[in-house]
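Asks: Need a 3D model of the sequence below.
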Amino acid sequence: MSMLRCIGYNIGSYFYNSVSSKRLIKLQPFTQKNVVHILGNCYYPETNENLNHLTFNDANIKIHDLIVATYRQKYSYLGNTYLSSDAGWGCAIRATQMMIVNALVIFKDQMQQIVDYNSFEHQQNKSQAKELIYDRISSLLSIHNIYIQQVIKTHNPKGTNFLPPSVCCIAISSLLQEWDKKPFNCITCLNHIPSCSCPTLYLIPRIITFTEHQLILDSLALSQSRGFVGGIGESAIFVFGCQGTTLFFLDPHYVQNAGDFGYFNPPTYQIDISLISSSVVFAFMCYEENECEELRTIFGMGKVPIVAREFTSTKEIDGVEVLDF
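Replies: Now for the predicted structure:
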């Protein structure tokens, strides 16, 4: 990628926030008709008779505790380029980072039985998760390390191509899986869902047709759900929950300096499921085999890889070619 092209992107990032024309709907107060699903938990109206349920107030606290990753600028150059900003093209990487680090915080909190988001232990878990995606080569899941993965380079010949969510998930799951300190396995499932012998985060790319929108809602209602990376047109977002057919999401399309990580109160938006793009990548945290089997049933996938069968010509009988597998 030429130096002038890189410089153009870097300069453009300074004006991105002022010229962005997106008109997103901010998250509205929950209705009292339906329960709310957020990252594996179910939340009920405060008027619900069962006081043991998580409430809408708990849901709002959870939403404001989420880690946000956005476009960045003023970081060290990416790979063998002069790019110091991902504004305008890196949204799928940022949305994937959000999905992974929020899943990581939930996992650590559950292992430590943390329920207080103000506790030192929870804040420490968040801080450690954020460190994984800081914009520097020393951070495992940084854009610097994702950018140089072979699967990214293959789909990014110009250096600033729009990257499909599935490609970003393959790159980031590979990095996480190779980490010697990984707290769980992370596997991208293209045609099967392997058995679960230890805690595993399964990333499942899927093309969703209009008639399959119920699959999205069913997936978000599962206790294994850790949201999904989807899109509005070609703008990638991180969807973390829903109420009825309304999806809740975090949007990475805002430029911040590399040193300023996240918002005090993350901007949260909503969108009707009918407006979501067809290409999504679901995330599910499974601890036991029966949870994997539930996913296989929902997604119509098996436990072992599907191997394409190859036709080979072995002989002729009465002038007719006989094919074996």
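Asks: Could you use CA atoms for every contact and neighbour count after this?
Replies: Will do.
Asks: got the buried residues for stretch 287-297?
Replies: Under the neighbour-count criterion of 16 or more other CA atoms under 10 Å, stretch 287-297 has 287, 291, 292, 293, 295, 296 buried.
Asks: Name the surrounding residues that touch that stretch.
Replies: Applying CA atoms under 8 Å, 6 or more residues apart in numbering, the contact partners of stretch 287-297 are 192-200, 224, 286, 301-303.
Asks: rewinding a little: now, the buried residues of stretch 287-297 that are in helices?
Replies: Within the buried residues of stretch 287-297, membership in helices is found for 291, 292, 293, 295, 296, as judged by DSSP state H.
Asks: before we go on, could you also do this sequence so I can check it against the first one:
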Amino acid sequence: MDMMLEAYLSHEGVIEPDDIPQTKETIWILGKAYLAPHSVEIIRRDIRSKLWFTYRKNFVQIGDTGLTTDKGWGCMLRCGQMVLAQALIMLHLGREWIWTPDTKNKIYLQILHMFEDRRTAPYSIHQIALMGASEGKDVGQWFGPNTVAQVLRKLAVYDEWSDLVVHVALDNTVVINDIRRLCHAKTPAEESSSTESRGDTNSTPNEWKPLVLVVPLRLGLNEINPVYVKGLKTCFSFKQSLGVIGGKPNHALYFIGIVGDEVIYLDPHTTQPAGLVEDKQHEHEKTVDESYHCEFASRSHILHMDPSVAACFLCRNEDDFDLLCQQIQESLIEQEKQPLFEICYERPHHWSPSEDSVEEIQGATACLALEDIDRQFDDSDEDFELLG
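Replies: Okay, here's the model as predicted:
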């Protein structure tokens, strides 16, 4: 059903949203702790500041597919967009940044433009859907958490502004030195530029590139095994948390917080007209911007989640990464009989070579049909029309 899953309680004739429970338990929203009775409006303001991507209709068609809406198939793609958008906001504006309807912050608008429903936007539904072909997914086919993470990993290579490394951990294992090498590696363009400026071929370590770490997990067969619940809850308390993508079969959700045994999430299953914010100088652009922010989040019992999820984290610098590794070791491994995932310094010998290098990722995109690559980076939105 095309609606937001919102519940309301009535008390003495006054209807209040039931998004934030009246509880003395700590509420965690992406690594930040709140006490609800005294912080409900502050929590809502924090949640409203997250970019909320939903189904859209009447955008310029994706490639030559004729598809002008992602209703019914794009929910996991939208959840992937929400994770990455939150990473960019934390990276460029900080975790404490707050959105308001009057916000015209240029950096915020630049981030939003990267996800709008147009061909030129680097993380648009168009780019994600077309890049999905390199993961064996046709445009219009539903993605799982791992697939959308792999696609974002490839698209991030072209984002020179943020210079992100998106790493997708394999086999529930975070390999520390693989990640260090990736985050210190130079791109071919950087290597060429530094070599020309020095006039030699000696390579020096690069500064740390911000890391988006995605850990795909299978936490049970048909439902989450309760043994993993504590570890999953703990992930939301890490300051590096970007939340969890998952949901139910063919019904993706973006989980941003936890309170007691309930997860707090943003739901992409609302269909809105496509539109552009531009510089937010006109009233209709302000209205479009407001459509990217959810007034009230939803809640569900953690055991109602599908067992196929992906935990996501942002490490802006190497200290963030070192702290995350320490937290994983102390809180997710040493404290648990059945760890949520593992961590090691070097990759197991039986694993295949890493495919995370820039050259490997760029090579992987070559499997897309040439006409799709041309279309993927087409700088024209010819015939773009909003039909209401």
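Asks: re earlier: please convert the ones in helices among the buried residues of stretch 287-297 of the first structure to TSV, extending it with distance to residue 271 of the first structure.
Replies: Listed next are these as TSV, based on distance: CA to CA, whole Å:
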residue	distance to residue 271 of the first structure
291	29
292	29
293	30
295	25
296	28
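Asks: hang on, the earlier thing: now, the contacts of stretch 287-297 of the first structure that are in strands?
Replies: By the criterion of DSSP state E, membership of the contacts of stretch 287-297 of the first structure in strands covers 200, 286.
Asks: Find the nearest non-adjacent residue to the residue nearest in space to the middle of the second structure, please.
Replies: With distances taken as CA atoms, centre = their mean, residue 83 lies nearest the centre of the second structure, 1.6 Å away. Residue nearest to residue 83 of the second structure in three dimensions, not counting chain neighbours: residue 242, with 6.2 Å by CA to CA, 6 or more residues apart in numbering.
Asks: what does the one you found align to in the first structure?
Replies: With the correspondence set by TM-score structural alignment, residue 242 of the second structure lines up against residue 226 in the first structure.
Asks: ok so, going back, got the contacts of stretch 287-297 of the first structure as JSON lines, with neighbour count columns?
Replies: As requested, the contacts of stretch 287-297 of the first structure are arranged in JSON lines below (neighbours: other CA atoms under 10 Å):
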{"residue": "192", "neighbour count": "17"}
{"residue": "193", "neighbour count": "23"}
{"residue": "194", "neighbour count": "19"}
{"residue": "195", "neighbour count": "17"}
{"residue": "196", "neighbour count": "18"}
{"residue": "197", "neighbour count": "11"}
{"residue": "198", "neighbour count": "13"}
{"residue": "199", "neighbour count": "16"}
{"residue": "200", "neighbour count": "20"}
{"residue": "224", "neighbour count": "22"}
{"residue": "286", "neighbour count": "24"}
{"residue": "301", "neighbour count": "18"}
{"residue": "302", "neighbour count": "17"}
{"residue": "303", "neighbour count": "13"}
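Asks: out of the ones in helices among the buried residues of stretch 287-297 of the first structure, who's nearest residue 178 of the first structure?
Replies: residue 292 (22.0 Å; CA to CA).
Asks: what ranges do the strands span in the stretch 151-300 of the first structure?
Replies: The residue ranges that make up the strands of the stretch 151-300 of the first structure, judged by DSSP state E, counting those that start in this stretch, are 185-188, 200-207, 225-232, 235-243, 246-250, 255-257, 268-272, 279-286.
Asks: now the angle from the last one to strand 200-207?
Replies: Going by axes from the mean of the first three to the mean of the last three CA atoms, to 10 degrees, strand 279-286 of the first structure is angled at 160 degrees with respect to strand 200-207.
Asks: can you give me the end-to-end distance of stretch 158-174 of the second structure?
Replies: Across stretch 158-174 of the second structure, the straight-line distance between its terminal residues is 24 Å, by CA to CA, to the nearest Å.
Asks: what about it, distance to the chain center?
Replies: Average the C-alpha atoms of stretch 158-174 of the second structure, do the same for its chain, and the two points are 11 Å apart (CA atoms, centre = their mean, to the nearest Å).
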